[in-house]
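> just need the structure, nothing else, for what follows:
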Amino acid sequence: MRVLVIGRTGQIATELLPRLAAAGHAAEALEPPGFDMTDPAQVAAAFDRFRPETVVNCAAYTAVDKAEDDRALAFAVNATGPRLLGEAAARAGVPVLHYSTDYVFDGTKDTPYTEADPPDPVGAYGASKLAGELLLHNAQPRSVTLRTAWVCSPHGGNFVKTMLRFGKERPELRVVADQHGAPTFAADLAEAAVTLLPRLVAAPAGDPVFGITHLTGTPWTTWHGFAEAIFAGAARRGQAAPKVTAITTADYPTKARRPANSRLDCTRAATVLGIPPKDWREGLERCLDALMKESTP
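This is a model prediction of the structure:
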């Protein structure tokens, strides 16, 4: 199967590409500066050259705070890009797998969000990602959007790597304890994609596999709880752990508002897609093993 992957060095793409190869698929991965997903001509040329059987969009503008001042770029990458991919995919008759975010919700609900809950983003990042969902599915109904949250891996910038770095520099870390969600490891999202893609290629329009589906890790925790788990794992591997002090969101103001509730109900992923959420604690162990191996002289 020929898979066009948008993004090459991000967390999900880095985990996805070797898994596609191992499964016997031919993947073409494109990203700036050699490829601009917001340029219709470049998108069309990529489809003409590679002739994919399916597309996975791993690219996104994810600088949540910077998006408040750079809305144009956030919307170009997160909304215009998916629209152009959807239009090209529809012309080629191929499905799209796309990743989105818990930030499409305002985070005020008391229970986990389902796919039926109306989105209500409160910042530019979430608004741009919501626009991308809508534009993609309008252009190519044979698309799947996986909404996820708190993505981590041994690659790129993420909470695990930030905590480990700060933990070596500071005796105490103050971490927010009133934002709830579930860490999700990029490796699990990549494995979900490899599982899904053959089904997407074979599925006709209207198949229930298409649409928006929530997929995060399990169980739920807080950023503070996640930090404590990171340092407990690091301590088991011989790294000194700092004191982790719980604080509130109000104690750590940011330019863009973060959802207090990022819990996503993943029932549809398990029942319709056949992909139950993975335990993030197992993903954390694998991530720490990889990071500690890299740091060993």
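
> could you use CA atoms for every contact and neighbour count after this?
OK.

> strands of the stretch 1-150 of the chain, start to end?
Remark: strands assigned in the stretch 1-150 of the chain by DSSP state E, counting those that start in this stretch are 2-6, 26-30, 54-57, 96-101, 143-148.

> would you turn these into JSON lines with mean neighbour count?
Formatted as JSON lines, the strands of the stretch 1-150 of the chain follow (neighbours: other Cα atoms under 10 Å):
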{"stretch": "strand 2-6", "mean neighbour count": "22"}
{"stretch": "strand 26-30", "mean neighbour count": "18"}
{"stretch": "strand 54-57", "mean neighbour count": "24"}
{"stretch": "strand 96-101", "mean neighbour count": "25"}
{"stretch": "strand 143-148", "mean neighbour count": "24"}
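
> out of the ones you listed, which comes closest to Val201?
Closest approach to Val201 among the strands of the stretch 1-150 of the chain is made by strand 54-57 (6.6 Å; Cα to Cα).

> list the contacts of the closest one.
2-7, 82, 89, 94-99, 197, 200-201 (Cα atoms under 8 Å, 6 or more residues apart in numbering).

> can you tell me the SS state at Leu173?
Using DSSP: H, G, I helix; E, B strand; the rest coil, the secondary structure recorded for Leu173 is strand.

> number of nearby residues for it?
By the criterion of other Cα atoms under 10 Å, Leu173 has 19 neighbours.

> can I get the strands of the stretch 1-150 of the chain in CSV with distance to Gly107?
Below are these laid out as CSV (distance: least, Cα to Cα, whole Å):
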stretch, distance to Gly107
strand 2-6, 29
strand 26-30, 33
strand 54-57, 25
strand 96-101, 12
strand 143-148, 14
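
> one more, so I can put them side by side:
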Amino acid sequence: MRLAVTGREGQVAASLLEAGREDVKVIAIGRPQLDLARRGTVIEAITAAKPDIVVSAAAYTAVDQAEDEPELAFAVNAAGAGEVAQAAARLGVPVIHLSTDYVFDGTKDGPYLETDATAPIGVYGASKLAGEQAVASANSRHLILRTAWVYSPFGKNFAKTMLRLASDRDEIPVVADQWGNPTSALDIADAILHAAARLHRNEDFAAWGIYHLAGTGETNWSGFARHILDISGGLGGPSARVRDIAATDYPTKARRPVNSRLSSAKFASVFGWSAPVLQKSAREVVRRLLSR
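Got it, this is the predicted structure:
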């Protein structure tokens, strides 16, 4: 099976490249050959990869900067994502598109289901929701996977930031009134490979649509920071005290959902895959970050 993934340096793309198996060839396509902000580059680049399945992972992810660059955010996350799905449709293959918890406003009391109403509160979330709609419109054979709080040994992410800050600080203030499911990109890659294998061997698969794919275990940002630093300290790495603060004490240009919890029960039911518990996934990422 040939799996073409958009983006080369993103956390999920890097995790997929690493997780490729003997029977799965992962081809990462990125700039300049494929630039989601430049119409016309997408179809040619994806066609050249000759994929059996396309993974739409590349995105504009600068949440705060998106407030100042809405045109670029929508060009990449909406129009670009739609073009990726269209390219897959022209080749007669499915597309697996990654989306986000930011399509919700965070006011629900409990984990979000796929059937809950969307209501993004910022440009980034609105652009990703428009991308979901563009993907669904362009290719009927689509899986849209909403995930949240992604961390990994690759790229920029919260786990890396906490370890870096702990290396020269005794105390780190971290927001304690936003909740979600930290999700390892290593686990996302494993889930995508699991789902892709199912799609590849089952031509009659019909359960297309939106799924939530998040880590097992909910916490707030300060709790997640404590998990990371406790694991690091136990492995001989940097550690520090975590001080709870309110989101209002750490103002950002873009508002964040107070509740980003996602129920992944539908994905588990259809594909028979669930993420490991938070402590196990976090330990693997922290171990690898420290080994560097």
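
> if we can go back for a sec, which among the strands of the stretch 1-150 of the first structure is found nearest to Ala270 of the first structure?
Between Ala270 of the first structure and the strands of the stretch 1-150 of the first structure, the tightest spacing by Cα to Cα is seen for strand 143-148, at 12.4 Å.

> give the next helix or strand downstream of that closest one.
strand 151-152 (DSSP states H and E).

> and the residue nearest to Cys287 of the first structure when sequence neighbours are not counted, how many neighbours?
Excluding its sequence neighbours, the residue lying closest to Cys287 of the first structure (Cα to Cα, 6 or more residues apart in numbering) is Pro154, at 5.5 Å. Applying other Cα under 10 Å, we find 23 residues neighbouring Pro154 of the first structure.

> tell me which residues touch Pro154 of the first structure, please.
Per Cα under 8 Å, 6+ apart, neighbours of Pro154 of the first structure: 161, 287-288, 290-291.

> cutoff 10 Å now
Residues in contact with Pro154 of the first structure (Cα atoms under 10 Å, 6 or more residues apart in numbering) are 11, 14-15, 160-161, 185-187, 284, 286-292, 294.

> also Pro120 of the second structure?
101-106, 126-129, 255-257.

> which among those count as buried?
101-106, 126-129, 255-257 (16 or more other Cα atoms under 10 Å).

> which one of those is nearest to Tyr211 of the second structure?
Nearest to Tyr211 of the second structure among those, with distances taken as Cα to Cα, is Asp101, at 11.2 Å.

> so which of the buried ones among the contacts of Pro120 of the second structure comes closest to Asn220 of the second structure?
Among those, and counting by Cα to Cα, the member closest to Asn220 of the second structure is Pro257, at 11.8 Å.

> map that closest one onto the first structure.
Using TM-score structural alignment as the criterion, Pro257 of the second structure maps onto Pro259 of the first structure.

> thought Val76 of the second structure was touching Gly131?
Yes: with contact taken as Cα atoms under 10 Å, Val76 of the second structure and Gly131 are classed as touching, separated by 8.6 Å.

> okay, these two: which has more neighbours?
Under the neighbour definition other Cα under 10 Å, Val76 of the second structure and Gly131 were set side by side, and Gly131 has more, 28 against 24.

> return the subset of the contacts of Pro154 of the first structure lying in helices.
11, 14-15, 160-161, 186-187, 284, 286-292, 294 (DSSP state H).

> give the buried subset of these as a ChimeraX selection command.
In ChimeraX, a selection of the buried entries from those looks like this (16+ other Cα under 10 Å):
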select :11,14,15,160,161,186,187,284,286,287,288,291,292
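
> so what's the residue sitting furthest away from the middle of the second structure up against?
Largest separation from the mean C-alpha position in the second structure: Asp170, at 30.6 Å (Cα atoms, centre = their mean). Neighbour list for Asp170 of the second structure: 238-242 [criterion: Cα under 10 Å, 6+ apart].

> the first structure: which residue goes with that one?
In the first structure, Asp170 of the second structure lands on Pro171 (TM-score structural alignment).

> if I look at its match, how far off is Asn158 of the first structure?
Using Cα to Cα, to the nearest Å, Pro171 of the first structure is found at 20 Å from Asn158 of the first structure.
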